[in-house]
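# I'd like to go over a predicted model; first the sequence, then the structure.
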Amino acid sequence: MGKSRTKRFKRPQFSPTGSCQAEAAAVANGTGEEDDGPAAELLEKLQHPSPEVRECACAGLARLVQQRPALPGLARRDAVRRLGPLLLDPSLAVRETAAGALRNLSACGGFEVCDDMVAKDIMTPLVALLRECSAGLDSNDLSPQERKDQDRDSVENVANEAVNVLWNICECSSRAVSIFNKEGCLEIVLKYLHRFSTSVDLAVSVAYCLQTVTEDNPELLKSFGDSSLHVLESALLCPVTSMEYILLKTLVAGTIWNLKDIIPSKSQAEIINAILKVLSEVLEVNAAEMVIQMKEAETQRLKTTAETEETLEKANGRDLVEDDEMEEIPRKRKVRRKTFISDLLPSTDKELRETMALLTAQQTALEIIVNMCWSEDPSDDEWEELSSSDESEAFMENVFNECSGQLLSPLCLSHEIHTALTNCLIPKKVFEKTAFPDSVAVDICSRNPAWKPLIRKMNTIQCRALVCLQSLVSLLDMEHLGGAPALQALAQHLSQLLFSQSDFAKHADFLEAISSALRALLQTMASKNIPQCMTPEQLMTLCKAAIQSSNIGVRVNVVSILGIIGSVLAKEHDVLETLKAIGCFLLEVATKDPSLVVAGEALDALFDVFADGEEAEKASVQIKLLSTLKEFQPVFKMKIRKEGRSKYSPDQLCVLDNVRMNLRRFVAYQETVEKRLTS
């Protein structure tokens, strides 16, 4: 139910608009030392009799909480208790900015801040606000003309901010999830979701929230009746009129997957097919083409505006004036020169939002596919920790279980999932997403500051696709992946991706993703006796660069890859020097890596490489494998005893203890090998 995550998505945050924007920006520009001053002043203004002053104070706090040094001061001054009552302020504008401030606080403050918000009873006014917004929207559900009513739009905006606060807090606090269950929040947010045809932004926020609260929450699942499921089904099958609807359908697909335990077995295959059909359609859209079209649309608007202005110049002749002359000659016709064309251009925000929505949907789709292939280990909520920075590095930071370096705990794929994955061509579409982002699209985005975040999003999708590929390779039958030729081509593709960047070791998120995929693929190929694709030179280049990474998952992966390829080479001829290089490298890692998990993986790799084979036996003697391991054996045992309980989980200690016992047996085996070769 409750989540124990250590990393979170970087959330879209509330940005003040209107008359309060300047004041909010002025507060945000303050230095860390001055944070306590503005905080005190803004918090005092929350009690001002004027709603405009209260609104501006909330807007200022919304900007201020985004500065981490300001958070302790706001906590000391009890900002949550002061903002809470304003969620029910008579002014809708104050409600919206107060909810926006709490949204930013919950997004920027992390787990401790969210827990503190729940402890200070923010859920009481928040739930009351959600109920009032629901009632307000219901009462205004009238004609299209009344749809344009400003109050109604304001109620939707308030509801959207409130749902985002609810989502953030529930993701961090099991107590908040319990309150969500107890207070019947499901019914409220489903009413919001039901409005997806007219309020897609609100529906998307609700879908994010539902995907969070339905995960590992059996108590809530009991509340889903036929009417609730019907709302989700309607949203899943809604027509796509914009990329926001693609994102909505993807999030709803993830929510329905979380509800799989309450779906009758006779409907399982149908539901799984429906989910994967949506995900397949999402992955099929070419985001790079959207970026290029976005640029073409802007270029066309620029050309049209220039032509229009040229026509106006000719028509107005001497009446044309500069902007700075306008106040002096108020009766003159005000026409801007070409230097102001950018001011006349229609906003490209819509295209940018559309593209970002698509990329987010594709990222989410890949994450859902991984969740369909694997179950979470209770000690490792990696998939929760998804990201982060816009999101790559934090996702990759903990994605591998340090016991074994594997991603999550494998499930046996059900027949329904296996069939749906292959029928919807999911492996093919995931493979396509592993390529580097289109260079033309990247170049376009790099030239426009507003579009630069799209580059990072595209890189994140590549990393997600690589992790997703690892899951599919590990679980699908070789035939469903295209057989041996397809696996060899895939291995070649991954090698080209890896070595196409001379500085690949600097990109930790990419390196962890691709090394995990490569590890799974090489293991599958080795088990099927399919020839490997990496040369010894490439292999050692990868290992020497990656072993310097601070990321434990990367180090575990590369020593595992070395063990897989080394064990295959040990069965061949004329590989003595290569085996010696592999052995020396693994010995170095096993005896010197600061992490016992990596050291244990390196020892396991040594056991695999030197377990059998004439040349492996010769290599082991020449690199003094036996004497080194005998010397290291008591050190390894002592480290497990000394560091075990303080640094490693019970599962990790169990794996390390197995490695310790295997080390003893391997040393005994090597003693017989050395006696035989030296006698």
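That came through fine. Numbers count the residues shown, from 1 in each chain.

# use CA for all of it now, contacts and neighbours both
Will do.

# element containing F196, please.
Per DSSP states H and E: F196 is located in neither a helix nor a strand.

# Show the contacting residues for it.
L202, A203, A235 (CA atoms under 8 Å, 6 or more residues apart in numbering).

# one more time with 7 Å, if that's ok
Residues touching F196, when contacts are defined by CA atoms under 7 Å, 6 or more residues apart in numbering, comprise A203.

# I'd like to know how far it sits from V559.
Distance, F196 to V559, using CA to CA, to the nearest Å: 49 Å.

# Would you check how far apart I263 and D226 are?
According to CA to CA, I263 stands 10 Å off from D226.

# Could you check which of the two is surrounded by more residues?
Set side by side, I263 and D226 give different neighbour counts by other CA atoms under 10 Å, the larger being at I263 (13 against 8).

# Now do that one against K642, distance only.
48 Å.

# hold the first one in mind and look at this next one:
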Amino acid sequence: MGKIKNNKKKQSRHNATGMQTNAEVEEALSLQPIPVETILPLIAKLSSPDANERAWAAAGASNLLMHDAGTRRLMLSKNLIGALVERLTDSVHEVVVEALGALRNLTVVGGDEVISEMYNKNVLTPVAALIPALGTMIDSMLSGPATNGSEQEKRKTVWDWADNVISIIWAMSENSEKALKFVNKLNIVPFLMSFMSNIDKVPPKVIVAAAQCIYTLTDDNPDCRAVFVKNTDYIKPFMNILTLDVDVEQELLIKTLACGIVINLRTVIAPKASENDFTDIHNAVLPVLSGALGYDLQKASVEAAAAAQVVNAQKQEPDLSKPNQPASTEEQALAAIETRLQTLQLALELIANICTESVEGVEEEEEEDWKDATGDDDEMEGDEDEDNLENGNQDDKKNDGLDESTMREMEQLAAASVETPMDLSSHPIINILISTVFPALINLATPTPLSFPEQIIPTPVTVAPEITAQLATTHLRAIEALNNFLLTMADAVPGKWWYKHRKADAEQCWTWLFQQAGAVAGKGVQVGAEEKGQEMRGAVLDAIVGCLWTLARGLDSNVPLSDFHVPALMGAYSSTASDSMRVKAIGCLGVIARRQGAIETNKVIGEFLINLLKSNPSAEACVEALNAIYDIYADAEFDYDMPVFVQGNFNHELKGMVKMTRFMARNIDRRKNRDLRTRADEAVMNLVEFIKYKEKERRQ
């Protein structure tokens, strides 16, 4: 049972221009590649003695890079990166600006391999060399107003230059550890802070780029954090941004990024706060983040589909004679929707992480208990125990049952559920989570007609693939945040207050999750969710099953069960290739099976788990199924123990699995997967003890 941890590195990067941010989705547009006869002369002109031709070629390359994946691969094969890097030291300013734009576009659509190639071709050195002169120009611009039209145009060029420089540094820092180490040595924070300290004088797109860069640099990066420790005044602009009233997409993104930066720097802002307790910071950012969740995805999808139809009808081959074409009204509308969706994703991620911090300490303690229980020995103890089991030799002096952490979980849960006299709905953070965040998560997790491609093989091109990708990611982030909300309410809030005092909400959430699972699966997990182009269906389904598991734990197995729920969870296990989803389905079934007064349900789940173990499942599934059985049948007093476990001869079945499970555990490489090996060793050790415990239990 796990929380959703920080996942910002896995998100598609924000692009303030609204250009495509996911190369695989972009490739689905199926545009015809530009012929090599067009590309080769263009790349050759990057080295032309005529500065106008060099600038034109760089602008044309920037345009073509966004056209389709085939054209992009062809251009890269002709050493486009090397040619553009050379132009960064061009003597003509316009050429440098256009080359920067092309390289910036590559960081947006190129993917990790292209960014790695850019680093290997030393793109950061000439980019960094541009910063001093750029900083001087910007300082001059910020010191006084523009006086005429030509000066305004010059300033626009400088802002474009700054936007591209920062965006390249940011994208490479986010996707390459080597690049991050390089950037750490540049002392770039003062340059970036010059924008954040003058948000009323700098165009929003540049503020967005600077904030994105700082957000990435402050994420688990001690070198950058040290800069803020030495310059505590740098934190003030971000705290000021949190208080601004905004209503424009880019401004809202800036405000959300400021929240992320403040959270990243929480140990700098509140150095004396106890571990995992940053209540004041969370009180400051949570109202901003919850406010960012108020967006109608259903309406946005309708508007995006209408705008995309117009754009697709007008789509033409790029005109290299006019490489810099202004965006149409519909393209601007799509860009605004995409920006808003990316703001949502960031806000959801930050809310999920706030919830994570509140339960992190509990889970870390559990991990330490596991390590203490199993130690580091590579070979399992207990071969003698196995022989004793096979020979029927029971040693009463042996441990009578499982270790306390697994055998007494139900008692621990009960002890944690003592009713609290406090009305926790008045607590500022809990109140926002319950009253604002929870209903918003339900809305944002609900699919729209544009959220997933139709389930036809091969997957068809959607009307707005960029928006479809962003919608699906938004749904996934919402479900992940919901899971962490449910975990917080189960593990961090005293007495499981929400599950008791908002029981109707919890029960409705259970029913709603099954409805969403059906909508996302569509024609079925096997048919849709794991086919090419349908991967996001599988990811969202995985997250939904995780929420069901968490919710079942919070409700103490008293879930509003319908006839199809248990078969659906079994079907989720059987039809997916995802170990993560299998483990979550087993975990959820394990909690449901603990219900008293539901012997037939317990029998169905118990037999499912026994048959699952006999089928030689993956190590992850095997460990989860064993632990589920230990919890379900931990006590002979449970009303289902005699009619199901005893009369079903489950203990005999488990005896026959000892060798198989020990073999499973020993085949896990401790060096490659230490956590799984530790859990597997513990599960196998507990299997031996559990069998003896159950045999002795009814003799007493």
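Good, I have the coordinates. Keep in mind the model is a prediction, meaning the values are calculated, not measured.

# Provide the aligned range in structure 2 for stretch 247-262 of structure 1.
Mapped onto structure 2 using TM-score structural alignment, stretch 247-262 of structure 1 spans residues 253-268.

# Would you mind listing the outside residues contacting the matching stretch?
In contact with stretch 253-268 of structure 2 (CA under 7 Å, 6+ apart) are residues 208, 211-212, 215, 218-219, 229, 238, 241-242, 281, 285, 289, 343, 347, 350.

# 8 Å instead, please
With CA under 8 Å, 6+ apart as the test, stretch 253-268 of structure 2 has contacts from 207-208, 211-212, 214-215, 218-220, 225, 228-229, 235, 238-239, 241-242, 244, 269, 273, 278, 281-282, 285, 288-289, 292, 339-340, 343, 346-347, 350.

# Any quick PyMOL command for the buried ones out of these?
To isolate the buried ones among the contacts of stretch 253-268 of structure 2 in PyMOL, judged by 16 or more other CA atoms under 10 Å, type:
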select buried, resi 207+208+211+212+214+215+218+219+225+228+229+235+238+239+241+242+269+278+281+282+285+288+289+292+339+340+343+346+347+350
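
# What about the contacts of stretch 253-268 of structure 2, which are in helices?
The helices in this structure, assigned by DSSP state H, contain 207-208, 211-212, 214-215, 225, 228-229, 238-239, 241, 269, 281-282, 285, 288-289, 339-340, 343, 346-347, 350 from those.

# from what I can see F645 of structure 2 touches D635, true?
No - assessed by CA atoms under 8 Å, F645 of structure 2 is found out of contact with D635, at 10.6 Å.

# The two: which is more packed in?
Comparing F645 of structure 2 with D635 by neighbour count (other CA under 10 Å), the higher total belongs to F645, at 21 against 16.

# The aligned residue in structure 1 for the more buried one: what's it in contact with?
Applying TM-score structural alignment, one finds that F645 of structure 2 aligns to S620 in structure 1. When the contact criterion is CA under 8 Å, 6+ apart, the partners of S620 of structure 1 are K580, G583, F610, L626.

# Wasn't S620 of structure 1 part of a helix?
Yes - for S620 of structure 1, which was evaluated using DSSP: H, G, I helix; E, B strand; the rest coil, the result is membership in a helix.

# okay, and stretch 337-347 of structure 2 goes to which residues in structure 1?
With TM-score structural alignment applied, stretch 337-347 of structure 2 matches the range 355-365 in structure 1.

# can you list contacts of that stretch?
Judged by CA under 8 Å, 6+ apart, the contacts made with stretch 355-365 of structure 1 from elsewhere in the structure are 243-244, 246-248, 250-251, 254, 279, 282-283, 287, 290-291, 454, 457-458, 460-461, 464.

# Next: stretch 476-493 of structure 2.
3-4, 345, 348-349, 351-353, 355-356, 358-359, 362, 433, 438, 441-442, 444-445, 496-499, 539-540, 543-544, 546-547, 550-551, 553-554.

# Please repeat the previous calculation with a cut-off of 7 Å.
By CA under 7 Å, 6+ apart, the list of residues contacting stretch 476-493 of structure 2 from outside reads 3-4, 345, 348-349, 351-352, 355-356, 358-359, 441, 444-445, 496, 498, 540, 543-544, 546-547, 550-551, 554.
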